[in-house]
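Q: give the three-dimensional model of this entry:
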Amino acid sequence: MTTTTPSRGRRRAPSKMERAAGKAAALQKPRVILALLLLLGLTSVMLLDGYLRSEIGNDSRVRDGAAYGKVPEKILDGGPILTFNNGTAKTQSVPKKTIVLTFDDGPTGEWTPQVLKVLEDNDIEATFFMVGSMVSRYPSVVKNLVDQGNEVGIHTFTHVDLSYQSTARLKRELLQTQLALAGAAGVTTTLFRAPYSSEINAVDNYSWPVYQEVGGLGYTSVFVNTDSDDWKKPGVSKIVQWATPKKNEGAIVLMHDAGGDRSQTVKALDTYIKKMKAKGYTFTTVSGAQAKLNQAARASGAGQATGAGQQAGQQPPGATGKTSGSGTASGTGSGSGTAVKINTAQAAHRTATGTTLYEGKALIWAVAVAEWVVPALSWFLVVVGVAVMGRFGMMLILARRHYRQRNRKRGRGGKFSWGPTVTRPVTVIVPAYNEKECIANTLKSLAKSTHPIEIIVVDDGSEDNTSEIAESLGMPNVRVIRQENAGKPAALNNGVRNASYDIVVMMDGDTVFEPDAVHQLVQPFADPEIGAVAGNAKVGNRNTVIGAWQHIEYVMGFNLDRRMYDLLRCMPTIPGAIGAFRRDAVLEVGGMSEDTLAEDTDITIAMHRAGWRVVYQEHAKAWTEAPGSLKQLWSQRYRWSYGTMQALWKHRKSLTDKGPSGRFGRVGMPLVVLFQIVTPVFAPLIDVFTVYSMIFVDFQAALLAWLAVLAVQLVCAAYAFRLDREKYRYLAMLPLQQLAYRQMMYLVLIHSCVTALTGGRLRWQKLKRTGEVGTPAGVS
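A: Model prediction:
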């Protein structure tokens, strides 16, 4: 055994790359936080969008029973306008031959503008009781509606039956709708209509406390006494007939500008307005009707109503700003010390100012983001889902073809062969940095090799006794080369320079080879076009939870992938645990590069671009040790994923390479970017959507969809295990892997993407090993 030991003088100063690595390491925690915040932000956008669509916090219960006795008779026999003055309930009726047109459940982008056009053509105003979530989604419609002179009222934020809800939920529904109105049109309102309400005589013991609470907050509750029942879509003539008051009475008429196809409503509206005008009716808003009542009361000397039916100086929550009344207002708002004159038809409006205005605008902006982001993500995730399922199908088909091709027996087509058997000696390079726990097992496994080899252990500045252990084994075909710590690429390049033979096998210092691994690995070199060979890396410590998860990933994700890439002739990575190269080919492409953290991916792509063919040899098996903790696993996978991104970026010009050497750029690069970066980055959103759907939409349907995807993955995994002749019992860990391990891998990849976007470099990182992976015979 020969030992080469360079002089160990004064330790060199840190290089520029090492200094950059130190700075990058200091930034890792903020980058993890940024990645988590990104995922949290997207989740929040989804939750907001679900809330706007009443999928979150929605309560679909509607009372179909009633109880009476607590509601005063004078209220039940009163008019459709209910106010509370100093806690005293009072009702008002619409003056004769006066119609207050009201529209519920809007706005919508389709029907509300059509209703507004009919109103404008007939020069009348109406009152729209709006759902806050709809206001948030169609703010421009609301702005146009108010600018046209129409009046708005609150119909809650999520169209929920308030008789089932707490006082806190009631106030939240009102406040959120006020904010939506403030952000959309710069106003708040004192008008309220409860969802599922009708005539005032239908108020029962369940809903009466709601109206008392709302009245105490300064709102005017508005009922109907003529219902067009347009939601039934009975036809234009029926809508007109049902909306016509009897005996020239005044009426608050109910129609809808949302909730489905409102084409009949739009057609009936113009006919109805013209018909009622011909009968001598006038049209106004709720505030306009109140103003008429107040004028009549003053004219008759019956007294003077203040604030268009509102208690003077009283405003509902969120109705900050200047107050107004019929003619001159008698109340003052929190945003103004003086009353102002405004359109009588909009007397219930308050000009939004201060915090209410800015919070409202923020709500509208957030909703706009959600309205754009969520549908875009939904469609994108459909594409991602199709791509993932397509990948599964492609892997199964190509893996099967690869297996049958490489394992042909004699007979049809003849037995598969790479060419004449390769028997000449090869060099095995073992880069080692603080591998005292593993180096002995690694070298002992190589000693059993059925192929003639020389072994070069490159000690990369180990601070333990790695090199001493290697030397103490007394193996005649082992050379130990010591160098100052320079990183794994430098250690491998040192080994290549000192190799005695034209084929070099590279492995990790914690890996053990099966006896025939080297012989199997070098057989493809019988084909002179082949420059590198990927072996079959397997997890040795698979009896731990993390080890079992990684075992599934190695068999399914790595080796099944490699079969596919091999047939497509665009293998992206020769694994560091077991790979073989032509020495001249390695030197031709400049050796192992220090430009990236994934030197194995880097050199593999470089060899493709140099015109060499890279293949997968499934029968060359090596056993490696999975990280023993989640922290170590994170560190390993972060280095892999970030290094892969670096390598792909470094070789981005391969996309334009011509001829056979451009095959990786034309086929491999797009596949790797799509399936190893893009789809995994967005895959967490699929899980978020699934959880979201289970909780807020349809639990059974979402669960079945998740189980269907899991079943597809299980089929792929089972087939991969069959091809690799692995025991199926580890597949019992697959559901847990999907719930826990995969989520961690997503975060690692997002972390890597953030690092790639913000810059940063890391050095070769040493993972803590236990040395528990012994000879292959001890692995089950």
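
Q: every contact and neighbour count from this point should use C-alpha atoms.
A: OK.

Q: closest to the centroid, which residue in the chain?
A: Closest residue to the average C-alpha location of the chain: Leu685 at 2.8 Å, with C-alpha atoms, centre = their mean.

Q: Three-state assignment for that one, please.
A: Secondary structure, DSSP: H, G, I helix; E, B strand; the rest coil: Leu685 is helix.

Q: mind listing what it touches?
A: Applying C-alpha atoms under 8 Å, 6 or more residues apart in numbering, we find Leu685 in contact with Leu381.

Q: what's the separation between it and Val691?
A: 10 Å (C-alpha to C-alpha, to the nearest Å).

Q: and the one helix or strand Glu454 maps to, what other elements does it pack with?
A: Assigning secondary structure by DSSP states H and E places Glu454 in strand 453-460. Here strand 453-460 touches strand 426-432, helix 466-472, strand 478-483, helix 488-497, going by 3 or more C-alpha pairs under 8 Å, 6 or more residues apart in numbering; DSSP states H and E.

Q: which residues touch that strand?
A: 425-433, 466-467, 470, 477-488, 491-492, 494-495, 499-500.

Q: drop anything exposed from those.
A: Neighbour counting over the contacts of strand 453-460 (16 or more other C-alpha atoms under 10 Å) leaves 425-433, 466-467, 470, 478-485, 487-488, 491-492, 494-495, 499-500 as the buried ones.

Q: out of the helices and strands packed on strand 453-460, which comes closest to Ser593?
A: helix 488-497 (6.1 Å; C-alpha to C-alpha).

Q: now do that closest one against strand 453-460, angle only.
A: 140 degrees (axes from the mean of the first three to the mean of the last three C-alpha atoms, to 10 degrees).

Q: give me the contacts around helix 488-497.
A: With C-alpha under 8 Å, 6+ apart, helix 488-497 has contacts from 429-431, 456-460, 483, 504, 506, 583, 591-594, 599, 764.

Q: the helices and strands packed on strand 453-460: which one's closest to Ala362?
A: For the helices and strands packed on strand 453-460, the distance to Ala362 is smallest for helix 488-497, at 51.5 Å, taking C-alpha to C-alpha.

Q: mind naming the longest strand for this protein?
A: Assignment by DSSP state E gives strand 613-624 as the longest strand of the chain.

Q: for whatever helix or strand comes next after it, packing partners?
A: Per DSSP H and E, the first helix or strand lying C-terminal to strand 613-624 is helix 630-650. Using 3+ C-alpha pairs under 8 Å, 6+ apart, the elements in contact with helix 630-650 are helix 599-609, helix 742-758.

Q: here's the other one to compare against:
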Amino acid sequence: MRILPRPTWVLSVAILLVFGTVLVIDGTVRGSTLTEAPAPAVAGPNGQVPFAVAHGAPVVDVRSSPIRTFAPARGTIAFTIDGGPDPSRTAQLLGVLSHFGVPATFFVSGAVVAQHPEAARSILGAGSEIGIRTFTSQDLASVSDTRLDRELTLTELALAGAVDRTTYLVRPPYSASVAGLDDEHFALVRRLADHGMVSVFSDVSAAGWTRRTTDEILATVVTPDKAGRVISVDASEGGPAQLASALARVIPALRDRGYTFATVTRATGLPPAGQQARERDKAVGDGMLAVVAVSTTIVAALGWLLLVAGGLVLLRLALMLVFAIYHSVRRNPKRFRWGPPVTAPVSVIVPAYNEKECIAATVRSLMASEHPIEIIVVDDGSTDETAAIVRGLNLPGVRLIRQANGGKPAALNNGIKHARHEIVVMIDGDTVFEPSTVRLLVQPFARPEVGAVSGNAKVANRKKLVGRWQHIEYVIGFNIDRRIQDLLGCMTTIPGAVGAFRRTALLQAGLVSDDTLAEDTDLTMAVCAAGWQIVYEERARAWTEAPTTLQQLWRQRYRWSYGTMQAMWKHRGSVFRSGPAGRMGRVGLLNLALFQVMLPMLAPLIDVFLVYGLVALDPVRTLQLWGAVLGIQMLSGLLAFGMERENPLPLLWMPLQQLVYRQMMYAVLIKSMGTALAGVRLRWQKLKRVGDFGGAGAAAGGR
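A: Next up, the predicted model:
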């Protein structure tokens, strides 16, 4: 038996591959904190650093022997800008440099060039030159040769695609002056030279210039002999406007003292840094930039979708605070009455297919009902002992109707056909009622406009983890939605486990349809579309056996999800109608679309960005944001459990539920949409039952 239709597997795998690739690419160009090596706090031993380097000029060429170092000519300043190129910061610094006619050497990160190629092009357009800080600008002194080669290759490709140039100038990350070189970092200089690179250090650091006066800055730059200087400027320091302002003060002051300005290569007499990229590298670089552009655009879009998900979470919390709490207060049984007591007998229909584990407890719980009822068990072609068990109970008022297997809708319709009373209660064969359930469930029919009533379905088997997760979902999700929809007059689903209908409303709705896999949602919408009001009676509780394994849960939620989408599409015309049908269409379908389709699909982005943020962004801030979202959900859970008068201890499992259960619901929705797009028609899938009601059967009178 094929559980998953092949087209949905293909679509699901394709989506996962696309999103995984996008996140990996975007995470790579942003720099991975998992591979980041921290800058050394204290320099190590330097016995292997040659004297000519440690006491030499800031530009070091170890590509050949002997080692050569180069310094700017006397009276020449070479500004070097570290970091970027950032569209905003680079533009402000270039604006100041261009205003004074000063070129500079920008040491850029390949990852940033890949994200902002236009900023790299603006550097060359302003007459400055480009060097590199490798791809991720991480400390590469202790990395493997393979990693170093990859860093340089990716950077060269990024430059080739952005500016059609390569460069031989490099500033080793976390470097300052040659005097501070230790053995490990000088070894890096040699490894860079093996790739044809010349390392550029600095004589003066511009750190703190934004907080110093012009005279204080000049004191660190100007020497009695007007020696040439390489000045390193960290583009990420402080605000770009303050840094640009500091340069705007220093440049004219140095010019007044007779200094001139040049790029590193011009100041030291080296060949130009920019070299024409090979045609092959240019083509690969263009492709790389295109892929990065698509990836960053998708991640940016996902970021906006994450904001939408956060907004929906907050909106749902607001609705809960306003509507659900108001519903709980308004329906206080001490003050609220539907009208005159409804005492007329009702017909209870129990569709059953291979329910031998549960059917006895279900029927016995109904027999304990405080309200006069007839019980109709419709055996839908069971191949086990379901019919024999019902017959063997030999209980008065219980009728057994047997039919060939035709599905749950056919069984319900057959039961409706044989029902003797106007009010019909429907209950699943794996559910037990409390003695008061039927009585409470039918009281809203005191109002003639009410055509159907939803009860409160609860998970009975909560001992295992999967059951606890569903218990949380029922309380926080389904039942809160019903409170809100009840007040708004747009109920979209009466659960198959516990619902009551007027026979007249059922006939006007066309009885139970098999057009969808969510016959309860379809029927509810059809009754509403027929002009009837549907309400929620939270006190009419039914205890149902939830799936006990993830595989069974997957099958059930897949059917629910796909069937709900079918029902939404089937009743889409209600959007343009008036009365209860219009409210259901405009408000109820919108509620389903937002909170049962869109939010479950977007919610996993919270966890996706948790992993992504830990890897590629700021892990502390990422954990803070994820914790804030979890806190909001915990608050929602506490409110919901309070309204249901449930023990809140199961909420301790919510963090794990967010990381596992929600991801499965996400996959279910993707698969459902894929099935719909592929045009696959699914059949009903029976879940395996074990008859575990967690003690609810006895409490409900099912001894």
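
Q: what range in structure 2 matches the strand holding Glu454 of structure 1?
A: Counting by TM-score structural alignment, strand 453-460 of structure 1 pairs with residues 373-380 of structure 2.

Q: quick check: buried residues in the matching stretch?
A: For stretch 373-380 of structure 2, by 16+ other C-alpha under 10 Å, it's Ile373, Glu374, Ile375, Ile376, Val377, Val378, Asp379, Asp380.

Q: any chance of those residues in TSV, with distance to Ser64 of structure 2 too?
A: Formatted as TSV, the buried residues of stretch 373-380 of structure 2 follow (distance: C-alpha to C-alpha, whole Å):
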residue	distance to Ser64 of structure 2
Ile373	99
Glu374	100
Ile375	97
Ile376	96
Val377	93
Val378	92
Asp379	91
Asp380	88
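
Q: just give me the match in structure 1 for Arg447 of structure 2.
A: So, by TM-score structural alignment, Arg447 of structure 2 is matched to Asp527.

Q: need the contact list for its match.
A: Asp527 of structure 1 touches Trp418, Gly419, counting by C-alpha under 8 Å, 6+ apart.

Q: gap between it and Lys74 of structure 1?
A: 100 Å.

Q: cool, and Glu18 of structure 1?
A: For Glu18 of structure 1 relative to Lys74 of structure 1 (C-alpha to C-alpha), the value is 85 Å.

Q: who has more neighbours out of these two?
A: The neighbour comparison of Glu18 of structure 1 against Lys74 (other C-alpha atoms under 10 Å) goes to Glu18, with 15 against 12.

Q: spatially nearest residue to the aligned residue in structure 2 for Val518 of structure 1, not counting backbone neighbours?
A: Alignment note: Val518 of structure 1 maps to Val438 in structure 2; criterion TM-score structural alignment. Of all residues not flanking Val438 of structure 2 in the chain, His371 sits nearest, at 6.2 Å (C-alpha to C-alpha, 6 or more residues apart in numbering).

Q: from memory the one you found sits against Val348, does it?
A: No - with contacts counted by C-alpha atoms under 8 Å, His371 of structure 2 stays clear of Val348, the gap being 11.0 Å.

Q: which residues sit in contact with the closest residue to Val32 of structure 1 other than its chain neighbours?
A: Closest residue to Val32 of structure 1 apart from its sequence neighbours, by C-alpha to C-alpha, 6+ apart: His751 at 5.5 Å. By C-alpha under 8 Å, 6+ apart, His751 of structure 1 lies in contact with Arg31, Val32, Leu34, Ala35, Tyr638.

Q: filter those down to the buried ones and express that as a PyMOL selection.
A: A single PyMOL command selects the buried members of the contacts of His751 of structure 1 (16+ other C-alpha under 10 Å):
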select buried, resi 31+32+34+35+638
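
Q: what distance do you get for Ala526 of structure 2 to Ala567 of structure 2?
A: For Ala526 of structure 2 relative to Ala567 of structure 2 (C-alpha to C-alpha), the value is 9 Å.

Q: wait, isn't Ser177 of structure 2 in contact with Ser199?
A: No - the pair Ser177 of structure 2 / Ser199 is not scored as a contact, 11.0 Å apart, by C-alpha under 8 Å.

Q: more crowded one of those two?
A: Just comparing Ser177 of structure 2 and Ser199: by other C-alpha under 10 Å the higher neighbour count belongs to Ser199, 26 against 20.

Q: what's the burial count for Gly44 of structure 2?
A: Around Gly44 of structure 2 there are 13 residues (other C-alpha under 10 Å).

Q: let me redo that: Leu307 of structure 2
A: Count around Leu307 of structure 2 with other C-alpha under 10 Å applied: 15.

Q: identify the residue of structure 1 aligned to it.
A: Match for Leu307 of structure 2 (TM-score structural alignment): Val382.

Q: and its match, how close does it get to Ile686 of structure 1?
A: Taking C-alpha to C-alpha, one finds Val382 of structure 1 at 9 Å from Ile686 of structure 1.

Q: go on, Val428 of structure 1?
A: Val428 of structure 1 is 44 Å from Ile686 of structure 1, by C-alpha to C-alpha.

Q: go through the contacts of His751 of structure 1 and name the one nearest Ile695 of structure 1.
A: Comparing these against Ile695 of structure 1 with C-alpha to C-alpha picks out Ala35 as the nearest, at 24.4 Å.

Q: and the closest one, which of the three is it?
A: Per three-state DSSP, Ala35 of structure 1 ends up helix.

Q: got the contact list for it?
A: Per C-alpha under 8 Å, 6+ apart, neighbours of Ala35 of structure 1: Leu747, Ile750, His751, Val754.
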